[in-house]
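Visitor: pasting the structure only:
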């Protein structure tokens, strides 16, 4: 296996491997994507790849805002990479060609801004994770003290953050009389389009009030809901996929058969016919967003913290334990579903059944540690919004509060056997300091962490129903451990 996957090697791939069904030489750029990680390459880029034969003007220029790793992997491959769809039935491989170019923003800042300001670019998509918006997760407002925001406001032409790049590109388009591109976030934020519009408008106001009014009045930020489980790629995946291709792929992506994309249809400069690839365009994304954030992501985070503490490496390992299956089914049915208000025809029962099967998929090695990353940014969207709704209705919160308690136990940085946990979180240092101050006391730890306003706001720490339930569950985790706590769980 000496060949590298690239344009020249496509013709020699085995017959069973799907390839781009269009002339890549005819593809031009219509989309700039910020945050070229595995999820984008397994989701939005696949939808776009499916429709480029219909309209080749929607090719993607993909940018990494931090690491050069994706560029280093894909540039020698002419932007090509493999998507592996794995299930218990086996593995299907396809080569995706929608990404025309990869840019590393810190090394080519002006090149990225030029691509975004180009009139051909009609959409800017984002998968920069919750922390990439430099906002306060508890309020959804721009964090004006964020170091990247402080930097970008001083050095407009050398931005580091996603808001900085977008607003500088919009400023250039406005100066040139070019209409703004549509900003399409595909991250797990509440009302993600409106949240991003709020963040960008405020940043633009701080640059120039006139620019702020332009962004407020002219910029379209449709809301979206994206759903596909994409574990981190392993060396074993690279080896297996390379052998199947007969060519080395430095960074394939592995995913599940299920995929969903629900989009608010507001694209003043046009859009690809993503509906031809299975995307659903709707007038209001919010019900679907709540369904996914609360059922899938809320369950995923709960499984990640409890599963990691229980010693399980993957979600599938955790779901092989019947106690965790019962816990998650109860979380979905009894605590999350009553907070959802779906449009007619939406089949929540089928969606929940599918989630359980997806979580159990042993072909996906989705590590609990990976899902546990950046919990300070994820908790408000995945669990705390549901908790607020349940408290408003004076309804039980036993399982939801257990998920929060498991996060608290996890961010202490020490597992149930006394081994160190590699906590990856933008607030990791602060959280560890608070945990150390608590000295191993569940009550003191809960009290210290409730004081992190950026996560819990002012309302939840003031509600004894919330603080009491979380503290009691945290004490159970300390006393009995995650496995026993899950197996002995009884609803309030």
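Guide: Happy to help now that I have it. Since the structure is predicted, the reported quantities are computational estimates derived from the model, not experimental observations. Residues are numbered from 1 along each chain as shown.

Visitor: From now on I want contacts and neighbour counts done on CA atoms only, so please keep to that.
Guide: Will do.

Visitor: residues in contact with the one helix or strand residue 149 maps to?
Guide: In this assignment (DSSP states H and E), residue 149 forms part of helix 147-154. In this structure, residues lying in contact with helix 147-154 by CA atoms under 8 Å, 6 or more residues apart in numbering are 134, 143-144, 158-161, 164, 206-207.

Visitor: can I assume residue 226 sits in a helix?
Guide: No. With DSSP: H, G, I helix; E, B strand; the rest coil as the criterion, residue 226 is strand rather than part of a helix.

Visitor: Identify the residues contacting it.
Guide: By CA under 8 Å, 6+ apart, residue 226 lies in contact with 186-187, 259-262.

Visitor: ok, residue 284 touching residue 264?
Guide: Yes. If you go by CA atoms under 8 Å, residue 284 and residue 264 touch, sitting 6.2 Å apart.

Visitor: before we go on, here's another structure to hold up against the first:
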């Protein structure tokens, strides 16, 4: 039986001083932030490790400790038309703290002058305010409250602040985190001096992250472990492509020299163009393909890209309907679109359409609806591919063909609307709680959606698509 990965089986692996506090020990952060720390350490540019804080009571701290906080990352995919198939043991995590059982160890992090940076990924729901949180809790429930308690202890000790870079997938994540921390500081009556220290001594950055991380390779784990010669319970797979856009002062590039290590990290004073590019050209096509492809019986993004009809749909959607509506240099948009198509075709990653379909209504509202409305305003008509996808999405939320994955509130709205099929389209498009506005006021949208739903019902998803592409 092969031995478990540890510093006993690999005694020559290096260790590094603790310089970063990281909230979140899941697959994404280990394959994104910690992998990047590793690349800088490999080149002698950072010389630092991260202490991971487990944001919820149940997590991976036990498994990481069992492996001396070591794990293997596999990069599989195509980058710049070259096949990448690499593995590496990551040594950039020093330890993991579970504040639910090690609260004193967690608060002791405030005492260490070596810490300069705080990163986080506590899921989209993590940057949230919980009114029941108190400074005296051990620990507080929410991530922002835990962070506030740590920052207040740091302030009381008279120490310097942090560069704080959240990676949660919400717009303006750094600003929202800072707002909630200030809210707790005021409600907990921590004083004006602390509020001034928060502003003057800490740098809250908004950031945008981009890397597909399927996670633990369950179907291949035994084969991979046989090749490696050791057991690894928390190995993680990721695509080779990576982008991290950090909105903050230019000096961050010196203190975190990602770009010097050849990493695709951009520090900018305005991340808006990068966000629009990613949301509309990567996430947008994902959201558009899902209902049509699922209705046609396809299962993965790779299935879509290997299918003539659906790959043409994706390419045409990007070229004809998305790129012309984005206020960025066309050359850079085309280059990014080519990279996205290359990533979609990755044969090494099984990216399930069903997983992308989670909360599709809110995703459509964020990723595609703004472009659809802009297209109508600019051109005076509706984008044919986007509206067909929109119709397929609404049809899929009837619940009789595909499994719906959304909040109870959203599903209740759809169930009530589908009770009267003849008025369904008008009822659902009028629902401002879903779309942020009354979409029946968009010229011709109701009629086009009704027609497309009829086409999808009568012809099926593939035949309806063939008529347009």
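Guide: In hand now; what should we look at? Model, not experiment: these values are computed from the prediction.

Visitor: Which one's more surrounded, residue 284 and residue 264 of the first structure?
Guide: Counted by other CA atoms under 10 Å, residue 284 of the first structure and residue 264 do not tie: residue 264 has more neighbours, with 19 against 16.

Visitor: which outside residues touch stretch 194-202 of the second structure?
Guide: For stretch 194-202 of the second structure, contacts defined as CA under 8 Å, 6+ apart pick out 151-152, 155, 160-164, 182, 185.

Visitor: again, only using 10 Å
Guide: Stretch 194-202 of the second structure has contacts (CA atoms under 10 Å, 6 or more residues apart in numbering) with 116-117, 148, 151-152, 154-156, 158-164, 178, 181-182, 185-186, 189, 192-193, 204.

Visitor: Please indicate which of those are buried?
Guide: When the contacts of stretch 194-202 of the second structure are checked for burial by 16 or more other CA atoms under 10 Å, the buried set is 116-117, 148, 151-152, 154-155, 159-164, 178, 181-182, 185, 204.

Visitor: returning to what we had before: list the residues that are in contact with both of residue 284 and residue 264 of the first structure.
Guide: 222-224.

Visitor: Strands of the stretch 151-300 of the first structure, start to end?
Guide: Counting by DSSP state E, counting those that start in this stretch, the stretch 151-300 of the first structure has strands at residues 182-185, 224-227, 253-255, 260-264, 280-282.

Visitor: most packed of the ones you listed?
Guide: For the strands of the stretch 151-300 of the first structure, the largest average neighbour count (mean count of other CA atoms under 10 Å) is found in strand 253-255, namely a mean of 27.

Visitor: which residues in the second structure does it match up with?
Guide: Mapped onto the second structure using TM-score structural alignment, strand 253-255 of the first structure covers residues 236-238.

Visitor: How far does the matching stretch sit from its chain's centre?
Guide: Taking CA atoms, centre = their mean, to the nearest Å, the mean C-alpha location of stretch 236-238 of the second structure is offset from the chain mean by 15 Å.

Visitor: mean deviation (superposed) between it and the first structure, please.
Guide: Compared with the first structure after fitting, stretch 236-238 of the second structure deviates on average by 1.5 Å (mean CA distance after the TM-score superposition for the first structure).

Visitor: picking up where we left off before, I'd like to know which of the shared contacts of residue 284 and residue 264 of the first structure is nearest to residue 247 of the first structure.
Guide: residue 224 (35.6 Å; CA to CA).

Visitor: Counterpart of that closest one over in the second structure?
Guide: So residue 224 of the first structure corresponds to residue 207, using TM-score structural alignment.

Visitor: Tell me how far the closest residue to its match other than its chain neighbours lies from residue 143 of the second structure.
Guide: Among residues not flanking residue 207 of the second structure along the chain, residue 246 sits closest, at 4.4 Å (CA to CA, 6 or more residues apart in numbering). According to CA to CA, to the nearest Å, residue 246 of the second structure and residue 143 of the second structure sit 20 Å apart.
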